[in-house]
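> Let me see the structure of the following:
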Amino acid sequence: MRRALPFLMAGLLVVLSALPVLAQPTPAPAAARELVVATKVAPPFAMKRPDGSWTGISIDLWQRIAEKLGVRYRLVEEPTVDALIAGTATGRYDAAVAALTITGARAEIIDFSQPFYRTGLGIAVPPGDGSRWNVILRSILSLGFLQAVGALIGLALLVGLLIWLFERRRNEHFGGTRGIGASIWWSAEAMTQASTGVHTPITLAGRSLAILWMAVSIIAIAVFTAGVTSALTTSALQGLVTNAHDLASVRVGAVEGSSTIDYLVNEQIKYRSFPSADAGLKAMKAGAIDAFVYDKPLLAWIVLQDYGSSLNVLDIVFDAQNYGIGLPLGSPLRRDIDVALLDSVHSDWWKQTLFRYLGER
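A predicted model of the protein is given here:
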């Protein structure tokens, strides 16, 4: 009995030391309570029905994630993206679900899930994009047009000077200092296929250069004419804005507080801000601005629904962006949401969802 006593005492100590651990309550999972999820109207990613319920690409994705995680939630509407981010950053919301672009500045104050949609900026323009005379004037004053004109004038001056050098001693009309002007004028007449008059080069070198210049000038004028005609026709059909580079020379609109503003500021493009995309598009329709820049899928959806016959969205995408779900910094839900999100966007369900809202396959 005495020999067994030490073993009994040791076993009792082991049991007593384990009691505090066993007595500790198991921490409740972070998602046990009802989550507060903020959203904002951003068709087709977040749309509010007349009965107050929500639908859209982002909303459907969040509903699927919530089902996978078995969490309860309620949606809260905010008027702006800045309000979504501010509420999530302060912890008032457990998540922000809409068309929320992942940017460096936003990632400093909130966390983001894995991207679920890759897109970029788009440009909406009026049909015809300005009057015909504005288009023609802009084309004529463009750098390419001025460079082409300068090249033709430079060639005519060069040929005129060479003619003067070859003819100044044997041709009275091209002789002396005054002959320089006559030589250049002859070169210009020959280039435009106008009459060169009775005064022509008489030396072998002068006549050889004249023949060569007449042949070259025909080709040069033909190419120049074709280029100008093509440029004017293209501008008349496509308008003042055909790509992102054209934004620097027109009146641009953007939604205040959106990621579009960051792009325009970085590119040093002047812009006018509007409280919403609809307000900006109405201003463009009224002629107050020439182009409106916004997230491409959102812009395309609004134009298709409300401005299909009066505005166009260019078939370009620039400044690549990713949409994600916003979360408070250090959110314990982030890993579970990422797993459920990645599982969802790599499924046939996601393909069907994108096709239903956007027609994307």
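> okay, CA-based contacts and neighbour counts for the rest of this
Fine.
> for the residue most central in space within the chain, helix, strand, or coil?
Centroid check for the chain by CA atoms, centre = their mean gives Leu121 as the closest residue, at 2.8 Å. With DSSP: H, G, I helix; E, B strand; the rest coil as the basis, Leu121 sits in strand.
> Please generate a structure for the following sequence too, so the two can be compared:
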Amino acid sequence: MERRRRTEPSPRVTALRRLLVLLTVAATATVAAATPGAAGTGTGDDRDDGAGGGDGGDPGSGAESIRMARATWDTGWFQAEVYRQLLEELGYSVESVTTMGNAEFYGAAAAGDVDLWANGWFPLHNTAIEEVGAKGAVEPVGTQVSDGARQGYLIDRASAERHDITSLADLADPAVAEHFDTDDDGKADLLGCQVGWGCESVIERHLDELGLRETVTHVQGNYAPRMDDVVERYQRSEPVLFYTWTPNWTVGELVPGEDVTWLDVPDGWPPNDIRAVGNSAFLDEHPPVRRLLRAVTIPLEDISAQNARMRAGEGAPADIRRHAREWIAQNRGQVDEWLATADPGRAQDGGPAGSGQNGGPAGSGQDDPAPTQDDGTLTVATRALAPFVVYSDGSYTGFSVELWRLIAENLGADYEIQQVNSLAKQIDDVERGAADVALGGLDITADRARSLALSQPTLDSGLQVMVASEEGSGIGSTLSRIASSRIVTWILWFAVIFGLILLVVGHIIWLLERRRNPDIPTDYLHGIPESIWWAVVAITPFGAGNNTPRRNLARVFAVGWILAGYFLLAYFTASITSTMAVDEIRGEITGPDDLAGHSVGSVAQTHGAQYLTARGLGPVLFDSPDEAYAALRAGSVDALVHDAPVLQYQAAHSGEGDLQVVGAVFEEFGYGVGSAYGSGLRQRIDVALLELVESGEYDTLYERWFGTSSP
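Just a heads-up that it's a prediction; the model follows:
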């Protein structure tokens, strides 16, 4: 394919070349200093907060080390981190936590290559223990969650009630099954397990045993984006049918008993206990560890709440460590009892003070897919983040996805996209070799560079300010802004005070003139309104006309009232003028320098939130960009500060003309592509990216997603 090449490089090309040199030097220094291990050996969880991952608890260089693992599903990483920090409070040094599949862990634990993990599911994992011959060499200890870890099938509650569906077997009726048909083939479409998960064989067995092959299709594929589709269909009031487990974010989005209903399956999905599992010999040698594992319990509701936070954007490794620290702090009294039970000798001295989905529990020992498959296909770990990664109608698009497609063509490589729920999962998959590339909204920071080999920036980013457009805001937004201004407050206060004064003046005039002035009625009901009207017109340019006071005392009072009234009106006019002038000066937001004195919003756990907080500018935080846009349209906030590409995309494609981005980009940073150290991918990606920039293909793609023209 012939490429168009510029005679002279654009400023963006020049900047990218400079960054390539700088990043290459920085990465080389990082590798030399940090000496990252081969992909697949750890997660880097011990790097951010110190070896212990905590706020100052360090068991010391002489502390005995524990080799700990965690499961491949990131919905269980919070519990693993809680256990890790508790073990370090107990005085042990926990090595970098290794992510393992079920069979891999039980085999390694039986061989003594790893000591324990917190992610055992029983009775589900009994089969995996028997298959690898680990029975007798490993043992479950304690019960983290009792009889609450559940798997099974869910349908929307409306369908369950309308069609009286209580069991999976009810789908044998073609009329019932057709209700859940999404591809018009007349069969129910059941979102089930990803290929290779342990639940896959169980679901297949259910379909056979219940005779559902003719009425139900087991839909498989990448679970996370397909589950997003299920949630969207439910929000459109469409029927849904899917498999899931608890704890998981899915049951936070679609709550059993409220939004959805479990389906009965004969002998299908018994509730599981979540338990820690350790090498028996190791536990015998370390009674305090065994006693601690026996004592710890973590409420299912707390795990689900953390999973929801992780999915809402708090999914970086540092976030998960912070969640665990916060949970320990909130349950400090109970935690101290556990530690005292584990090591009675530390009860008085206190010990150290607070140390550190792909697949799911249904994975019966199947490891994650190999990163580079036998046919040379690269595995790309990504997460939904518009406009970088967008999953719709079973396929991926977005700026980062389309850019990667061009890069892959340049590399001559095939690839497969695997969507995950969190940034931590992206990083971990690449580090341990379950994926080759991490893609989509991956900001280039020193913390990321400790874990991944980052490419040169695929997108120059930064922060920008968004405001409501005056031209397209409509009468509703205009009235909302007027109603929220200080002018309205001044008018309301003046109306109240002026009304009271008129009431007093009217009564005085009526009392003085009712018997002498024929224009003032003597009866109260007619006289007071006439006197108040006189008080109003007396201080206006029209004057009181022929209706003048007759008594001398009333005339003296009238003169005083007219002078005072003129002063009152002058003061009101000056105040309104001053307020309007100040609002005019302060009201227009054209960039970050104009944010002071305004209500400013941002998305939680983002660069924008950090920027505003550091400068004392609030902020008002929202869980998602969509919530922030809605608040800006409603006038609840005056401006938003967020990632520039995200705001630019919203304004250009989804803003309906009522939102606009103002000012230049500030607090600049960049997004990149992550790969494992030692894989050799980073250099190839960098070269491919520069060629795309020089050929003009990058600019074309950029303008299509972030420019003024439609994609």
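> Any idea what the TM-score comes out to?
After superposition, the two chains reach a TM-score (TM-score structural alignment, normalised by the length of the first structure) of 0.56; 242 aligned residues with a CA RMSD of 3.5 Å.
> The residue nearest to the centre of the first structure pairs with which position in the second structure?
Alignment note (TM-score structural alignment): Leu121 of the first structure maps to Leu463 of the second structure.
> From Gln114 of the first structure, how far out is the residue nearest to the centre of the first structure?
Leu121 of the first structure sits 20 Å away from Gln114 of the first structure when distances are taken as CA to CA, to the nearest Å.
> Tell me the counterpart of Tyr294 of the first structure in the second structure.
Tyr294 of the first structure maps onto His642 in the second structure, by TM-score structural alignment.
> what do you get for Ser347 of the first structure?
Aligned by TM-score structural alignment, Ser347 of the first structure pairs with Ser695 of the second structure.
> before we move on, the earlier item: and the match of Tyr294 of the first structure, how far from Ala495 of the second structure?
To Ala495 of the second structure, His642 of the second structure is 41 Å away according to CA to CA.
> out of those two, which sits in the more crowded spot?
Each of His642 of the second structure and Ala495 had its neighbours counted (other CA atoms under 10 Å), and the higher figure belongs to His642 (25 against 12).
> Would you mark the buried spots in the strand or helix carrying the more buried one?
Following DSSP states H and E, one finds His642 of the second structure within strand 639-643. By 16 or more other CA atoms under 10 Å, the buried positions in strand 639-643 of the second structure come out as 639-643.
> What lines up with Ile417 of the second structure in the first structure?
Aligned against the first structure by TM-score structural alignment, Ile417 of the second structure finds its counterpart in Leu75.
> so how far is stretch 577-585 of the second structure off the chain centroid?
The chain centroid and the centroid of stretch 577-585 of the second structure are separated by 39 Å under CA atoms, centre = their mean, to the nearest Å.
> repeat for stretch 433-446 of the second structure
Remark: stretch 433-446 of the second structure is offset 17 Å from the chain centroid, using CA atoms, centre = their mean.
> What is the end-to-end distance of it?
Using CA to CA, the end-to-end distance of stretch 433-446 of the second structure comes out at 21 Å.
> Check stretch 675-682 of the second structure too.
Terminal-residue distance, stretch 675-682 of the second structure (CA to CA): 6 Å.
> distance of Leu237 of the first structure from Gly324 of the first structure?
Leu237 of the first structure is 38 Å from Gly324 of the first structure, where distance means CA to CA.
> So for those two, which sits in the more crowded spot?
Neighbour totals were compared for Leu237 of the first structure and Gly324, and Gly324 leads with 23 against 14 (other CA under 10 Å).
> List the residues that contact the aligned partner of that one in the second structure.
For Gly324 of the first structure, the aligned residue in the second structure is Gly672 (criterion: TM-score structural alignment). For Gly672 of the second structure, the contacting residues are 439-444, 454-459, by CA atoms under 8 Å, 6 or more residues apart in numbering.
> Filter those down to just the ones in strands.
Counting by DSSP state E, these place 439, 454, 459 in strands.
> In this model Thr445 seems to touch the second one, though I could be wrong.
Read it as Leu454 of the second structure. No - Leu454 of the second structure sits out of contact with Thr445 when judged by CA atoms under 8 Å, with a separation of 9.2 Å.
> Give me the more crowded residue out of the two.
Higher neighbour count among Leu454 of the second structure and Thr445: Leu454, with 30 against 13, using other CA under 10 Å.
> helices or strands next to the strand or helix carrying Arg405 of the second structure in the packing?
Arg405 of the second structure belongs to helix 399-411 when assigned by DSSP H and E. Applying 3 or more CA pairs under 8 Å, 6 or more residues apart in numbering; DSSP states H and E, we find helix 399-411 of the second structure packed against helix 681-695, helix 697-706.
> By how much does whichever helix or strand comes after it deviate from the first structure on average?
Elements were assigned by DSSP H and E; along the chain past helix 399-411 of the second structure, the next helix or strand is strand 415-419. Once fitted to the first structure, strand 415-419 of the second structure is off its aligned match by 1.4 Å on average (mean CA distance after the TM-score superposition for the first structure).
> Good, wrapping up.
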